[in-house]
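> just the structure for this:
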Amino acid sequence: MTVLAGEYFRSYSVVGLLAVLGVLFVAVAFGAGRLLRPAVPTPEKLLTYECGVDPVGEGWAHTQVRYYVYAFLYVIFAVDSVFLFPWATVFAETGYGATTLVEMFIFLGFLTIGLLYAWKKGVLTWT
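Alright, predicted model coming up:
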């Protein structure tokens, strides 16, 4: 029993060691950056800088909601492709064909209903 427990905790010690090494690497990199960089703050360096344009006016800007909707639709179809690739690999194996085919058509049906709903609501029109 102790032999198995020793092997079990040894695998966790490797993960712990890698985590500690990762934290040390980041700490050494930040420390070296702090020691090596010049620190000469000037008023120009303390100004907000955005894309080469000096800040003018307020910091708030109105953004159209439709851009977020397009982003959400992209995420939905990206997730769809993530599920389609593993399904394509399992579909060819014996014993999984009919079951996985039905499950994937149910999944694609839900996505199609969502796409039709978005189309009916006018989300996909760029105006």
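> please count neighbours and contacts with C-alpha atoms only from this point.
Noted.
> list the buried residues of the top helix by length along the chain.
Counting by DSSP state H, the longest helix found in the chain is helix 2-36. Residues of helix 2-36 include none that count as buried (16 or more other Cα atoms under 10 Å).
> so who does the residue nearest the centre of the chain touch?
Residue closest to the average C-alpha location in the chain (Cα atoms, centre = their mean): Val75, at 9.8 Å. By Cα atoms under 8 Å, 6 or more residues apart in numbering, no residues touch Val75.
> please generate a structure for the following sequence too, so the two can be compared:
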Amino acid sequence: MPDYFDRYAAVLALVLVGAAIVAGGLGANRLLRPHRPTAEKLTTYECGVDPVGDGWAQSYVRYYVFAYLYVVFAVDAVFLFPWATIFSAPGYGMTTLVEMFVFLGFLATGLVYAGKKGVLSWV
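Next comes the predicted model:
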């Protein structure tokens, strides 16, 4: 049984060393950085421009749909890369090919649906 807990001790040691490296880096940054706060540095700004007006603004839901479509196609890429690597393995060729075309068919159906709803038009 001692060998079993020695493995956990090694993991714990690595976690402690990693935490010490991060803490050391943050501590060195705090000690070495210049700290000269001025009134201009402490003002609120957004993208380098002083904020004007009320903080509440309406945003189009369309932008969230674009973000959602991006996530869908990013997940598509996550599935396509492993598929491309296993496709050449013996015994997986036709099975993976059919599965991936079914998957791409679902994505194409969703893309056609989004196009018919007018979601993909930018303006």
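> can you pull the TM-score for these?
Scored against TM-score structural alignment, normalised by the length of structure 2, the superposed chains reach a TM-score of 0.83; 123 aligned residues with a Cα RMSD of 2.0 Å.
> aligned partner of the residue nearest to the centre of structure 1 in structure 2?
In structure 2, the residue matched to Val75 of structure 1 (TM-score structural alignment) is Val71.
> repeat for Leu18 of structure 1
Aligned against structure 2 - with TM-score structural alignment as the criterion - Leu18 of structure 1 pairs with Leu14.
> could you grab the helix/strand/coil label for the match of Val75 of structure 1?
Following DSSP: H, G, I helix; E, B strand; the rest coil, Val71 of structure 2 is assigned to helix.
> how near is it to Met100 of structure 2?
18 Å (Cα to Cα, to the nearest Å).
> count the residues that sit near Ala114 of structure 2.
15 (other Cα atoms under 10 Å).
> trace it over to structure 1, please.
Using TM-score structural alignment, Ala114 of structure 2 sits opposite Ala118 in structure 1.
> how about the strand or helix carrying its match, which residues are buried there?
Assigned by DSSP states H and E, Ala118 of structure 1 falls within helix 97-120. Judged by neighbour count using 16+ other Cα under 10 Å, the buried positions of helix 97-120 of structure 1 are 100, 104, 115.
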